[in-house]
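Q: Here is a sequence with its predicted model. Questions after.
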Amino acid sequence: MTDRVTVHVHEGVADVRLNRPDKLNALDIATFEALAEIGEALSGDPSVRAVVLSGEGRSFCAGLDFANFAAMAGDAADAEGGARFRRLAQDITAREPGRITNLGQQAVHVWREMPQPVVAAVHGHALGGGLQIALGADIRIVAPDAKLSVLEIRWGLVPDMTGTAALIRLTGEDVAKELTFTGRMISGEEAARIGLATRTADDPRAAATELAREIAANSPAAIRGAKRLLNRAADHDLAEQFIEESRTLGELRGTPNQVEAVRAYFEKRPPVFTDPS
């Protein structure tokens, strides 16, 4: 197990933390693997009654590791991490064995499918893939001054970590489209107002832990049954939705416009895109 994600269980509450504070908990393949593995392990632990998901340091999660994007743009083609990313992403529509998700999606979906309630505590930044991880939780408590964004459009891409299904479910179609089409930054206060977050708290982790302890004090069988029923009422053909996310991302990745989006960002200039043929 990598140290990218830490987990400690106390009195039925699992404290799970993204643990790359020097990188604002930016996501790399090792982090995806750790999130999926830890989530799976906790799912099968009957002593765990609730989970708090947060990030160490100054942010919840700033999204994908920029080194991977630099590699995609050709700026770090020989970087070991970038090469590993490209190898694992060759067939992005490939599912994890026996699952409806690929690895990146499973790092998010594992929190929704696990039987125990998951409370995300969001501070600092939750951008792109980082926001999608928070969306995998059942409840999101955010700092009022947190910064959240569906950032994928910056890179000429689409949300591909189960985010399209979660955004529609939480905010409604029009708001989900506005956030996705623009990638605009919103505060924790606005996130709560539009349904992207459950509520705000000055200390999200303390508030999330208090809530998780309250949940853990209730009948675990009833809590698990309630989560199963509520998820069932909200989910519609997720397997096909997740495949379509991956398919669309695969069609975009590496195209001239997508590479131009990345290069323009790193070169600090406006992108120049070509029109579709």
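A: Received the coordinates, thanks.

Q: For the rest of this, base every contact and every neighbour count on C-alpha atoms.
A: Will do.

Q: Quick check: the nearest residue to Thr101 once chain neighbours are set aside vs Ala89, distance?
A: Nearest residue to Thr101, sequence neighbours excluded (Cα to Cα, 6 or more residues apart in numbering): Arg95, at 5.1 Å. Taking Cα to Cα, to the nearest Å as the measure, Arg95 falls 11 Å from Ala89.

Q: same check, this time on Pro220
A: Pro220 is 38 Å from Ala89, by Cα to Cα.

Q: Can you pick out the residue with more neighbours from the two?
A: Pro220 (20 against 16; other Cα atoms under 10 Å).

Q: okay, now the one to match up with it:
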Amino acid sequence: MSRVRVEIDNHIAKVTLMRADKRNAVDPEMAEAIVAAGQELCKSDVRAVVLSGEGQAFCAGLDVMSFAKFAAADPEAMIMRRSHGNTNIFQEVAMVWRRVPVPVIAALHGAVYGAGFQLALGADIRIAGADAKLAVMEMKWGLVPDMGGMALLPGLTRSDVIRRLTYTAAPVGASQALDWGLVTEIADDPLAAALDLAAQIAAKSPSAIRAAKRLIAVAESGVGEEEILLAESREQADLIGKPHQMEQIAANLAGRAPDFKGKA
């Protein structure tokens, strides 16, 4: 059975976890499918991506039974092997979405635990339903977060919050997650809200949106002010006067929606 479905409509990719009977728990096959979906979208011309899960939960974490078999073999070799640039396959489940060159929006509902939480952290924006519960769950199993969480959490929240989440493995509700910066907003229907936001983004200049994601990544990387300012200038110089920018200006002046087709 397919673990992940990718649908593309109006330049928006809808990526859905499809293991509802297991609350979309991540087994090795799902890890591979999530990474494959992200890699394909890295090469596509989509303008925004929405991540969601079927059924009662976004993703309830790792499939413990399937990974118990994995642990009985030789996990160290697979964990330590950098199979995807600077990550292993499990870390790439989250990190591949940072590599996707367009904005990624996660629509969260129900359990967003462990692997699911770290997958959500890989998105640019997280929209949660009121029923969402988020947890760094690894400590429950005598482990530490190892799927990109420690690379991504410090950019979102305070050190003491990260420590509390990690040490206790206790789930937090959507309102607390919003207060702590773990989610962007709360919506009655997070998937509908995510798709609406994706449509707003997809209507903007594709070149400028991709440039903005690159620029924000530089700003978040910890480099010095000089390098950030240079990156601003470099990205802007590559946009000014180009077809996408000229179409955006023309559309604004004419009071119409821009049409970027054939204007790359």
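A: Done, it's in. Keep in mind that what you see is a predicted model, and the values were worked out from it rather than measured.

Q: Output the residue interval of the first structure matched by stretch 48-60 of the second structure.
A: Using TM-score structural alignment, the residues of the first structure aligned to stretch 48-60 of the second structure are 50-62.

Q: gap between the matching stretch and the chain center?
A: 11 Å (Cα atoms, centre = their mean, to the nearest Å).

Q: Residues in contact with it: which ones?
A: 12-22, 24-27, 116-131, 134, 137, 205, 208-209, 212-213, 215-216 (Cα atoms under 8 Å, 6 or more residues apart in numbering).

Q: before we move on, back to that, can you find the partner of the residue nearest to Thr101 of the first structure in the second structure?
A: In the second structure, Arg95 of the first structure lands on Arg82 (TM-score structural alignment).

Q: Excluding sequence neighbours, find me the nearest residue to whatever residue of the second structure lines up with Leu179 of the first structure.
A: Correspondence of Leu179 of the first structure to the second structure, assessed by TM-score structural alignment: Leu165. Leaving out its chain neighbours, the residue that sits closest to Leu165 of the second structure by Cα to Cα, 6+ apart is Val136, at 5.8 Å.

Q: The one you found -> the first structure?
A: Using TM-score structural alignment, Val136 of the second structure lines up with Val150 in the first structure.

Q: residues contacting that match?
A: 127-128, 131, 159, 179-180, 183-185.

Q: about what we covered before: which members of the contacts of stretch 50-62 of the first structure are positioned in helices?
A: 129-131, 134, 205, 208-209, 212-213, 215-216 (DSSP state H).

Q: So which of those residues is the closest to His236 of the first structure?
A: Ala134 (20.0 Å; Cα to Cα).

Q: gap between the closest one and Gly195 of the first structure?
A: For Ala134 of the first structure, the distance to Gly195 of the first structure - Cα to Cα - is 13 Å.

Q: Comparing those two, which residue is more hemmed in?
A: Ala134 (29 against 16).

Q: thought that one was touching Ala120?
A: Yes - judged on Cα atoms under 8 Å, Ala134 of the first structure makes contact with Ala120 at a distance of 5.8 Å.

Q: shared neighbours of these two, which are they?
A: Common neighbours of Ala134 of the first structure and Ala120 (Cα under 8 Å, 6+ apart) are 53, 140.

Q: Now name the helix or strand holding the equivalent of Ser207 of the second structure over in the first structure.
A: Residue correspondence to the first structure (TM-score structural alignment): Ser207 of the second structure is matched to Ala221. Using DSSP states H and E, Ala221 of the first structure maps to helix 220-234.

Q: next one: that helix to chain centre, how far?
A: 22 Å.

Q: residues making contact with that helix?
A: 49, 115-117, 169, 215.

Q: quick one: the helix or strand that that helix is followed by to chain centroid distance?
A: As assigned by DSSP H and E, the chain's next helix or strand after helix 220-234 of the first structure is helix 238-252. Relative to the centre of its chain, helix 238-252 of the first structure is centred 16 Å away, using Cα atoms, centre = their mean.

Q: still on that earlier bit, right, and the residue nearest to Thr101 of the first structure touches Gln105 too?
A: No - Arg95 of the first structure is not in contact with Gln105 according to Cα under 8 Å; the separation is 9.3 Å.

Q: higher neighbour count, those two?
A: Gln105 (26 against 18).

Q: Distance of the aligned residue in the second structure for the more buried one relative to Ala13 of the second structure?
A: The alignment partner of Gln105 of the first structure in the second structure, by TM-score structural alignment, is Gln91. Look at Gln91 of the second structure and Ala13 of the second structure: by Cα to Cα, they are 22 Å apart.

Q: element containing Leu157 of the first structure, please.
A: Here Leu157 of the first structure is assigned to no helix or strand, by DSSP H and E.

Q: Quick check: it vs Gly163 of the first structure, distance?
A: Leu157 of the first structure is 12 Å from Gly163 of the first structure, by Cα to Cα.

Q: The two: which has the busier surroundings?
A: More neighbours surround Gly163 than the other of Leu157 of the first structure and Gly163, with 28 against 20 (other Cα under 10 Å).

Q: so who does Gly122 of the second structure touch?
A: 94-98, 148, 152.

Q: Please apply the same query to Leu191 of the second structure.
A: Counting by Cα under 8 Å, 6+ apart, Leu191 of the second structure makes contact with 52, 107-108, 127.

Q: So which of these wins on neighbours?
A: Most surrounded of the contacts of Leu191 of the second structure: other Cα under 10 Å gives Leu108, at 33 neighbours.
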